[in-house]
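Student: quick one, what's the 3D model for this:
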Amino acid sequence: MKVDTFDEGLEHRNILPYDPAYSDVFAQVRRYVQENLESVELVHIGSTAIRGLRGKPMVDIAAITSREDLRAAQEEFERLGFHRRAVWVDKDEKPYVCGCIQHDGRRFNINIHICHRGDPVHKDSLAFMDILHRRPDLRRKYEEAKDHAHMIDPVNPEVYNREKEAVIKEIHAQIGLA
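Tutor: Have a look, this model is predicted:
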């Protein structure tokens, strides 16, 4: 598998219907990482992990590592071709790498959030996804928040995520993560 530079094109910033290829793309990345890195577990998170949920076509992944130094784990991913991007989510306590891969003749952006088991990236993402799987009303509410955020700023991911925050916090409160 070859990892290319994250595709900044606007077609990757639109909110689209769920695409069954997302789970295949995740499986392709997971195989590649498992073949090349020890002691890393990958979990498909975010909108593309929830069948039927509309979202931006970016496959988000939590990379759960046993390494104490998360930045060292980030460097391991960089050796595989993923790269750092100067974005607000890349912090010492939550390193981030990204890339773009080909799957069935199409390009898919990949976001990998590196964390320890049980930290908020891991635990909260799984709880949030679980409630959206089980509650169509909350899934619709989240989609509406995404649509609203996209109307405000379809280009800047920081603004997009900030605009969804109130609904995410409301859903977190319903599942005891507030």
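
Student: drop to CA atoms for contacts and neighbour counts, all remaining ones
Tutor: Fine.

Student: what helix or strand does the residue nearest to Trp88 when sequence neighbours are not counted sit in?
Tutor: Nearest-residue entry for Trp88: Glu158, 7.1 Å, with adjacent residues in sequence omitted and distances by CA to CA, 6 or more residues apart in numbering. Glu158 belongs to helix 157-174 when assigned by DSSP states H and E.

Student: from the contact counts, what lies against that helix?
Tutor: helix 136-152 (3 or more CA pairs under 8 Å, 6 or more residues apart in numbering; DSSP states H and E).

Student: give me the buried positions along the helix it packs on.
Tutor: 138-139, 142-143, 145-147, 149-150 (16 or more other CA atoms under 10 Å).

Student: which residues does it contact?
Tutor: Residues outside helix 136-152 that contact it (CA atoms under 8 Å, 6 or more residues apart in numbering): 14-15, 53-55, 131-133, 159-161, 163-164, 167-168, 171.

Student: just the buried residues of the residues you listed.
Tutor: Of these, these count as buried by 16+ other CA under 10 Å: 14-15, 53-55, 131-133, 160-161, 163-164, 167-168, 171.

Student: buried ones in stretch 59-71?
Tutor: 59-65, 70-71.

Student: tell me how far the closest residue to Lys56 other than its chain neighbours lies from Gly46.
Tutor: Closest residue to Lys56 apart from its sequence neighbours, by CA to CA, 6+ apart: Ile15 at 4.6 Å. Computed as CA to CA, to the nearest Å, the Ile15 to Gly46 distance reads 13 Å.

Student: compare with the first, here's sequence two:
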Amino acid sequence: MIVPAGVVDYDPRWPLWFDEIRARLAPYADGFVVEHVGSTAVPGLAAKPIIDVDVVVPSAELVPKAIARLEAAGYRHEGDLGIAGREAFALPPDAVRYHHLYVVVDGNEAHQDHVLLRDHLRANAADRERYAARKRELAHLLMTDRTAYVSGKGALVEELIARACGSGAGGGTGRSGA
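Tutor: Coordinates of the predicted model:
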């Protein structure tokens, strides 16, 4: 499957794509919450057409169980990819939609960052536009240096998460993968 490498205007089909992915995960995520996070979960926000999905487990002790279930579904566990508290997966060969899949523990920093950023951008049009503009500014990097693309958004992501938490400055915690 080809990785989407561009930032596009919001597509109202993205929630439907998430529903397809969630339905495919349902037998493997029984007892866990499957949540749409990331830019495609924010109506009106420009994004890469990649659906970000969190499988939310209630405790760290259940992470291995969730990993085993997702591997049984054909996903390949890739570790945390540098973001503590977020276990990432490569797509199964029969994936119908390109997506990023993570296992997170309910309420841990990785989960909170995903939810705080999503919910803040849903509620704040000015910040949603700032974030979209920054992503469009950096979009040329998607074909050559995805790490630079993510890093280029980092300071703004941290600022937005801090605003969502009620403070005015970023925490400097390196949470730019949110």
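
Student: TM value for the aligned chains?
Tutor: The TM-score (TM-score structural alignment, normalised by the length of structure 1) is 0.80; 164 aligned residues with a CA RMSD of 2.3 Å.

Student: residues in structure 2 aligned with the helix holding Glu158 of structure 1?
Tutor: Under TM-score structural alignment, helix 157-174 of structure 1 corresponds to residues 146-163 of structure 2.

Student: which position in structure 1 pairs with Ala126 of structure 2?
Tutor: Here Ala126 of structure 2 is matched to Asp137 in structure 1, going by TM-score structural alignment.

Student: all strands of structure 2, in order?
Tutor: 33-37, 51-57, 76-79, 86-90, 99-105 (DSSP state E).

Student: could you dump the ones you listed into a markdown table with distance to Ala68 of structure 2 added?
Tutor: Listed next are the strands of structure 2 as a markdown table, based on distance: least, CA to CA, whole Å:
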| stretch | distance to Ala68 of structure 2 |
| --- | --- |
| strand 33-37 | 16 |
| strand 51-57 | 13 |
| strand 76-79 | 9 |
| strand 86-90 | 11 |
| strand 99-105 | 11 |
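
Student: next, the contact list for the spatially most central residue of structure 1, please.
Tutor: Geometric centre of structure 1, nearest residue: Asp60, 2.0 Å, by CA atoms, centre = their mean. Neighbouring residues of Asp60 of structure 1 by CA under 8 Å, 6+ apart: 44-48, 110-113.

Student: CSV for the residues you listed, including neighbour count and distance to Leu177 of structure 1?
Tutor: Output for these, formatted as CSV (neighbours: other CA atoms under 10 Å; distance: CA to CA, whole Å):
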residue, neighbour count, distance to Leu177 of structure 1
His44, 22, 20
Ile45, 22, 17
Gly46, 19, 16
Ser47, 23, 18
Thr48, 25, 22
Ile110, 25, 26
Asn111, 20, 23
Ile112, 25, 22
His113, 23, 19
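
Student: with distance to Glu78 of structure 1 as added columns, please give the residues you listed in a markdown table.
Tutor: Putting the contacts of Asp60 of structure 1 into a markdown table (distance: CA to CA, whole Å) gives the following:
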| residue | distance to Glu78 of structure 1 |
| --- | --- |
| His44 | 19 |
| Ile45 | 20 |
| Gly46 | 22 |
| Ser47 | 24 |
| Thr48 | 23 |
| Ile110 | 13 |
| Asn111 | 12 |
| Ile112 | 11 |
| His113 | 13 |
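
Student: ok, those residues vs His103 of structure 1, which is closest?
Tutor: Using CA to CA, Ile110 comes nearest to His103 of structure 1 of the contacts of Asp60 of structure 1, at 11.8 Å.
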